[in-house]
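# I'd like to go over a predicted model; first the sequence, then the structure.
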Amino acid sequence: MARIGLDPEGKVVNEVFALIYAPGRSRDRFPENCVTVMESEAAVLEGADPKKNLYPARVIGPSRSSEGFRLYYLVCWLDDEE
């Protein structure tokens, strides 16, 4: 579950569809370099490739961490594995 909320009047972070590179799926936040934002749910489902550790998801972000990294927070996985 995402740790940050969306401000309906703000445009800083958004909920988007993305392919996430994740060797393991136990995390709920991902650095920007592991996330590929895509236009639609269909696009991420088509681009998913578990053999390459690429999984379809809905995420919120990007949000800047206290260390200065841009992070995306998992809303949900879009496949049936979890």
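Arrived safely. Numbering: from 1, shown residues only.

# going forward, measure contacts between C-alpha atoms and count neighbours the same way
OK.

# who does the strand ranked longest in the chain touch, helix- and strand-wise?
When the chain is parsed with DSSP state E, its longest strand is strand 54-64. For strand 54-64, the packing partners by 3 or more C-alpha pairs under 8 Å, 6 or more residues apart in numbering; DSSP states H and E come out as strand 14-21, helix 41-47, strand 70-77.

# Y55: how many residues sit nearby?
Look at Y55: counted by other C-alpha atoms under 10 Å, it has 24 neighbours.

# In addition, the following structure is provided for comparison:
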Amino acid sequence: MPEIRPDAETRLVREHPAVVYTPRRARKRFPENCVQLFATEQEAVAAADPARDLHAAQVLGPSRSSEGFRLYYLVRWLDG
């Protein structure tokens, strides 16, 4: 997987607390429609619902894929 870094000049690509919809936590990147951003890690953890495959995470993005999709990359899981 390519290394993605925050863009200090434009602030387009940066880290965000989020809730990610994913049935398996083995993935390292997620399409934009599976990611809901939050202002704080505490809000993301409170909104997570593992029974519904909604997991709190710190993500980096958005970044454009070669196919034109906006992706978020996993930095770390917040709920364990």
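Arrived safely. In this text the structure is predicted, and so the values were computed from the model without any measurement.

# Quick TM-score on the pair, please.
Between these two chains, after superposing, the TM-score reads 0.92 (TM-score structural alignment, normalised by the length of structure 2); 80 aligned residues with a C-alpha RMSD of 1.5 Å.

# Which helix or strand lies directly C-terminal to the helix or strand containing F30 of structure 2?
Using DSSP states H and E, F30 of structure 2 sits within strand 29-31. Using DSSP H and E, the next helix or strand after strand 29-31 of structure 2 towards the C-terminus is strand 35-37.

# ok, residues contacting that next one?
Residues outside strand 35-37 of structure 2 that contact it (C-alpha atoms under 8 Å, 6 or more residues apart in numbering) are 16-21, 44, 72.

# Arrange these in JSON lines, one row each, with neighbour count as further columns.
JSON lines is the format used below for the contacts of strand 35-37 of structure 2 (neighbours: other C-alpha atoms under 10 Å):
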{"residue": "H16", "neighbour count": "22"}
{"residue": "P17", "neighbour count": "25"}
{"residue": "A18", "neighbour count": "31"}
{"residue": "V19", "neighbour count": "28"}
{"residue": "V20", "neighbour count": "29"}
{"residue": "Y21", "neighbour count": "21"}
{"residue": "A44", "neighbour count": "24"}
{"residue": "Y72", "neighbour count": "29"}
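
# Closest to L54 of structure 2 out of those residues?
Y21 (4.6 Å; C-alpha to C-alpha).

# Assess the claim that that closest one and A57 are in contact.
No: counting by C-alpha atoms under 8 Å, Y21 of structure 2 does not reach A57; the two are 10.2 Å apart.

# thinking again about what came up before, for the contacts of strand 35-37 of structure 2, give me JSON lines that also has distance to F38 of structure 2.
As requested, the contacts of strand 35-37 of structure 2 are arranged in JSON lines below (distance: C-alpha to C-alpha, whole Å):
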{"residue": "H16", "distance to F38 of structure 2": "7"}
{"residue": "P17", "distance to F38 of structure 2": "5"}
{"residue": "A18", "distance to F38 of structure 2": "5"}
{"residue": "V19", "distance to F38 of structure 2": "8"}
{"residue": "V20", "distance to F38 of structure 2": "11"}
{"residue": "Y21", "distance to F38 of structure 2": "14"}
{"residue": "A44", "distance to F38 of structure 2": "6"}
{"residue": "Y72", "distance to F38 of structure 2": "14"}
